[in-house]
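> Model the structure of this input:
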Amino acid sequence: MTAPKPATVLFDWDGTLFDSGAASLRAFRKSLTDFGFAFTDAEYKASYTPRWYRMYETFGVPRELWEQADQRWLHHYGEEEPGLVPGAPEVLAELESQRILTGIVTNGTRPRIERELARLGLQAAFRAVICHEDVTRSKPHPEGVLSALARAGCSPASCWYVGDTPVDIEQGHSAGVFTVGVLTEYVDATRMEQSRPHLMLRSITELPEALYRFTSTTSSKILGGN
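Take a look at the predicted model:
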């Protein structure tokens, strides 16, 4: 099959554009330590999902503590100041130069996302920003992606959705868009491959090349691989 050049590229925020992986891990570890729970980096990587309640369940945190754990995570994460992932500014600039619209679909809360965008000077960089409060059903339900497309005035057939977790890819598939997975050190690569993105990248920096190469010849493989 062939993949059309997208009119819109939607991104997950945390871990995909925003270099929050290490900060998120530190905050998650501190928040669980506050309640007497511990885990290894390998356990975190094997089970990571942006759906925190599933993470709490995996690590044995009682349901009655989940809301408090959320608040502790927000407190600890607020002490961090990550930036964009390396190469992300150049990727966004390249998409803009090609007149490709961009947007964000995230499970993050709007106050946090707006604060981070403002700190990075990106308040006006995206045509649509869909946060936790903007949907009734969170990832992997397609509502977030479809809402972003409605705001951008774009159809699923002309959209790519880029994310770093299996939940992102599942959401993209459900929305009927072209899915792009990005490998990171915080999510197990096998889990990403099993989510079957249309295209897998080793880094967000490979996205511009994918726009040139993958719009004419496609297969579900890592860009540049065999």
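
> CA atoms for contacts and neighbours, from now on please.
Will do.

> Residue 8 and residue 154 touch, don't they?
Yes - the pair formed by residue 8 and residue 154 meets the contact definition of Cα atoms under 8 Å, at 6.9 Å.

> Here is a second sequence; please produce its structure as well for comparison:
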Amino acid sequence: MLTSVLFDLDGTLLDTAGDFMEIIQAMRADRGLAAVDPDRVRPTVSNGSVGMICAAFDMRPDQPGFDELREDFLARYDQHLAVFTRPFPGISPLLDWLDEQQLPWGVVTNKLSRFSIPLMEAMELAGRCRSLVCPDQVTHSKPHPEPLLKACSDMGVEPRHSVFVGDHLRDIQAGRSAGMATVAALYGYLPVGDDPATWEATHSINTATDLRPWLEQRIQEK
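All right, here's what the predicted structure looks like:
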């Protein structure tokens, strides 16, 4: 039985890597550094600013200068968070279909509210999203189940009748801990060397378009 669908944000619902790469390349250029290979940074997007700075500047978080780089990165992102970002292919028709089916959907992310809310607004998704849960709204972030349970509470649905879709192991862990079915989005920002087959997700999809047939099956199980 299916009553709601929850999505991770970066790497699942929205392809945000373009904006991050634009910022990183500008930061490197300002420091007299050559452009970095996007393929080096893209797999780290799901690990947030820390992961991207580590990859882009070959640094550890405990090294001198790291905090300054991260602050610069976040300040630039404040002004540059919806220039190249787009829904992943297949997401827009999928959300249209969910709305037509009157199936509420929401977003659970480890991205702070200061970025997530204006990003969702810029993508014209904020008014359609029934719940947006960010780490600064809860005590524990993913992989803890608390954010997912809050989203279900916001939407008035039971976790056991919900599905969580994400592109990182922490998403699948959070969904499983919350008692939800889980879907691994293999088109997202998969960390190098990570094997999604070991995540123990309920289902996996290669494109967002692949999700609808699987959801239709679950609806028919009512």
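
> And the TM-score between these chains?
After superposition, the two chains reach a TM-score (TM-score structural alignment, normalised by the length of the second structure) of 0.80; 213 aligned residues with a Cα RMSD of 3.0 Å.

> ok, back up a step: which one of residue 8 and residue 154 of the first structure has more residues nearby?
residue 8 (25 against 16; other Cα atoms under 10 Å).

> Trace that one over to the second structure, please.
In the second structure, the residue matched to residue 8 of the first structure (TM-score structural alignment) is residue 4.

> ok, that match - contacts?
Contacts of residue 4 of the second structure were listed using Cα atoms under 8 Å, 6 or more residues apart in numbering, and they are 103-105, 157, 161-163.

> So which of the residues you listed are in strands?
Assigned to strands by DSSP state E, the following of the contacts of residue 4 of the second structure qualify: 105, 162-163.

> how about residue 157 of the first structure, what's its match in the second structure?
Using TM-score structural alignment as the criterion, residue 157 of the first structure maps onto residue 160 of the second structure.

> Show me the strands in the second structure, by range?
4-7, 14-15, 86-87, 105-108, 131-133, 162-166, 181-185, 203-205.

> mean deviation of the fourth one from the first structure?
Here strand 105-108 of the second structure is compared with the first structure after superposition; its mean distance to the aligned residues, by mean Cα distance after the TM-score superposition for the first structure, is 0.4 Å.

> Test my guess that the match of residue 157 of the first structure contacts residue 182.
No - assessed by Cα under 8 Å, residue 160 of the second structure is found out of contact with residue 182, at 10.6 Å.

> between these two, who's got more neighbours?
Neighbours per residue, other Cα under 10 Å: of residue 160 of the second structure and residue 182, the larger number sits with residue 182, 25 against 17.

> mind checking how far residue 163 of the second structure is from residue 31 of the second structure?
Remark: distance between residue 163 of the second structure and residue 31 of the second structure (Cα to Cα, to the nearest Å) = 44 Å.

> who's more crowded, these two?
Each of residue 163 of the second structure and residue 31 has its neighbours counted (other Cα under 10 Å); residue 163 has more, 23 against 9.

> Could you pull up the residues touching the more buried one?
When contacts are taken as Cα under 8 Å, 6+ apart, residue 163 of the second structure is in contact with 2, 4-6, 175, 180-183.

> 10 Å - rerun?
Under the criterion of Cα atoms under 10 Å, 6 or more residues apart in numbering, the neighbours of residue 163 of the second structure are 2-7, 105, 175-176, 179-183, 202, 215, 218.
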